[in-house]
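>>> next come a sequence and a model predicted from it.
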Amino acid sequence: MDHLTPGATIKRRLQIANGTDEAHNIQLYPSAASIEDNAFSAAAGNTPNVLTEWTSVSQPALELQPGASVEVLVTVNVPADAPEGENYAVVWAEAHPSSQTGQGIVNASRVGIRMYLSVGPGNGPPADFSVNSMTPSRDLDGIPNLTALVTNTGGRALDISGSLMLEKGPAGLSAGPFPLDKGVTIAPGESAPVRTSLSLEIPSGPWQATFTVKSGLITHESTATIVFPDAGQGPAVKADNSGDTVILIAAFSIGAVLVLLIAFLWWRHRRKARLMQLS
């Protein structure tokens, strides 16, 4: 994620590597992206938006021999009259076997790296978030779940990850850590539920639940005392956010390094063209 003032330029290097035993033609291009339903969503093909119009790739097309790698430069030129706000895109690396011939279905593999760009004066708004509440529940199979409601209180989009730890349970039991569901992206000012599924053997409680929620270089710990219901959804419990907060002072920039693992992608997509989901 980067923040730039209007008129500024940034350059980022991507590394593309061919780990297969055949040559591949690689196409590199930016495409539009957005945050929809609390998920980062990349548009198909080279769909344009304002960020893709500012973005160029030094080598849009290249051929890589088996075992070869190359670095390409991605440049973002923000115009002087650019409006303030957050912009999203993805840089795709699309691979085709050089030996592929004939008509009909064309095998292709794509992998991409996300671009988050904030435009405005100064250093831009900081990223931050809070955990508002925790809601225990059980699904139709009786498996306990715990959902945290996370609000983006900063000015940057958040990619949420983390874990849940249960402590001070019946007879002093502890359980976890349990990973949070992945793929939740929260736009500035928005809230989203972040869930984790537990084991069927987990007693109902009460438990001291501690969510360790992360986004990039920011980590918050939030706690609450919860009891899993016998069925359905229990009441939401307000989270205590007075635990430790860790903010590491560093910057992760768009496209720092991209390694295209064509061997893996080709195995995944050799039957027909498929879009590899962003991680």
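Received it, and whenever you're ready, just let me know what you need.
>>> please make it C-alpha for all contacts and neighbour counts, starting now.
Fine.
>>> I'd assumed residue 76 was in a strand, is it?
Yes - under DSSP: H, G, I helix; E, B strand; the rest coil, residue 76 sits within a strand.
>>> for it, which non-adjacent residue is spatially closest?
residue 55 (4.5 Å; CA to CA, 6 or more residues apart in numbering).
>>> presented hereafter is structure B, for comparison with structure A:
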Amino acid sequence: MTAAVVVLAGSVAHAPTAAATADSSTDTGYVGFRLLEAPVVRHDDPRALKYIVDHLKPGTVISRRFEVANKSNTGREVQLYSGAARIKHNRFVFAEGNRPNELTRWTRVRPSIVRLKPWEKAEAKVTIRVPDAARPGERYAVVWAQSEAAPDAEHNVGSIMRVGTRVYLDISNSGEYADFRISKIIALRDKKGVPSIVAHVHNTGKRALDLRGKFSLSDGPGGLSAGARPVTEGTTLPPGGWGTVRVDGLDKSLPAGPWTARMELESGMVRHSLSVRLTFPKPGGSSVYDIVMSSDRRLWAAGAGIMLAVSAASMSFVRYRRRRAARNRT
């Protein structure tokens, strides 16, 4: 009997629902996967350190080196290949096996097989050749390392183990554009009285977003503050898409408020925040909030202030010219 196991370590393909390592109690070990390089222009982009993220013109060729490691006491044969992926219901999902799509047909992984001794590592390279006639748009795939372990005297169940990294490839002759907007924050309490937070987000750009961030409460009753909590990761918004991120695990004894709530989200190098004044509802309800300030509004306010200043200066200059012309006529 053989069981399929998707083990996600290092550069993950789908982190929200799978364990990070294999079950050590079986002593079968696992396969490690790690990207070894990223584009120089993306050295400040945390996504590019985990995933293959790039923006290319048609006809471009790129390559990335990666490392595969045998984290076990037995030798392993590891297959290296690319497989199709897509964004479905605001989740990055991958196809079974090496099912192809347009991006995988542009992708080659060499070598295709590595044979590793116990605890040995090996390097490989993935190359992507974008055709000259490639249409604009973003494509998705996964670069996989797959190892099969057959049943033996100690393990009556074999396993198929896959680890890998996501590929986000945007094709366009113009510049890259990624952005999003936090539209609202809602406070909830379930029927048992446990509070949680839901933020609604709109992807206003042309790149997929992997949202992460933190949420904090301050200026509560009696000046109370609550420490920052991370949002639940796993939300991937397609270009133009709408979705939500959640913050769970808040203390049931948290006072109703009012509080100043601040949501800070990021995807790669794009970061935005939204602060609202909210009150947690009674069990089974949701809150109404008032916006205090968002990063988008601060930018808008700064731009509006500059426009008003320029307008005022222009009007003063026009009045000065008119007065001078009147004096000259006199």
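Structure received. Quick caveat: nothing in here was measured; it's all calculated off a predicted structure.
>>> contact partners for residue 271 of the second structure?
264-265 (CA atoms under 8 Å, 6 or more residues apart in numbering).
>>> which strand or helix spans the counterpart of it in the first structure?
Aligning on TM-score structural alignment places residue 271 of the second structure opposite residue 219 in the first structure. In this structure, residue 219 of the first structure is located in strand 218-226 according to DSSP states H and E.
>>> and the next helix or strand past that strand?
strand 232-233.
>>> distance from that next one to the second structure after superposition?
Strand 232-233 of the first structure, aligned to the second structure and superposed, deviates on average by 2.8 Å (mean CA distance after the TM-score superposition for the first structure).
>>> from residue 184 of the first structure, how far out is residue 129 of the first structure?
13 Å (CA to CA, to the nearest Å).
>>> more neighbours: those two, which one.
residue 129 (25 against 20; other CA atoms under 10 Å).
>>> any idea how far residue 192 of the first structure is from that one?
For residue 129 of the first structure, the distance to residue 192 of the first structure - CA to CA - is 11 Å.
>>> what residues are shared contacts of those two?
150-151.
>>> returning to that earlier point: which element is the spatially closest residue to the match of residue 271 of the second structure that is not a sequence neighbour on?
Nearest residue to residue 219 of the first structure in three dimensions, chain neighbours excluded: residue 246, at 5.2 Å (CA to CA, 6+ apart). Using DSSP H and E, the element containing residue 246 of the first structure is strand 245-247.
>>> can you give me the helices for the stretch 1-150 of the second structure?
Using DSSP state H, counting those that start in this stretch, the helices found in the stretch 1-150 of the second structure span residues 46-50, 102-105.
>>> from residue 158 of the first structure, how far out is residue 86 of the first structure?
12 Å.
>>> same check, this time on residue 22 of the first structure
For residue 22 of the first structure, the distance to residue 158 of the first structure - CA to CA - is 38 Å.
>>> tell me, how many residues neighbour the aligned partner of residue 223 of the second structure in the first structure?
Under the alignment (TM-score structural alignment), residue 223 of the second structure maps onto residue 172 of the first structure. Each residue near residue 172 of the first structure was counted by other CA under 10 Å, and the total is 8.
>>> swap in residue 88 of the second structure?
Residue 88 of the second structure, neighbours per other CA under 10 Å, totals 12.
>>> picking up where we left off before, mean shift between the strand holding residue 219 of the first structure and the second structure?
Mean for strand 218-226 of the first structure is 1.1 Å (mean CA distance after the TM-score superposition for the first structure).
>>> quick revisit: what does the residue nearest to residue 76 of the first structure align to in the second structure?
So, by TM-score structural alignment, residue 55 of the first structure is matched to residue 107.
>>> residue 22 of the first structure now?
In the second structure, residue 22 of the first structure lands on residue 74 (TM-score structural alignment).
>>> ok, that match touching residue 115?
No - with contact defined as CA atoms under 8 Å, residue 74 of the second structure does not count as touching residue 115 (11.0 Å).
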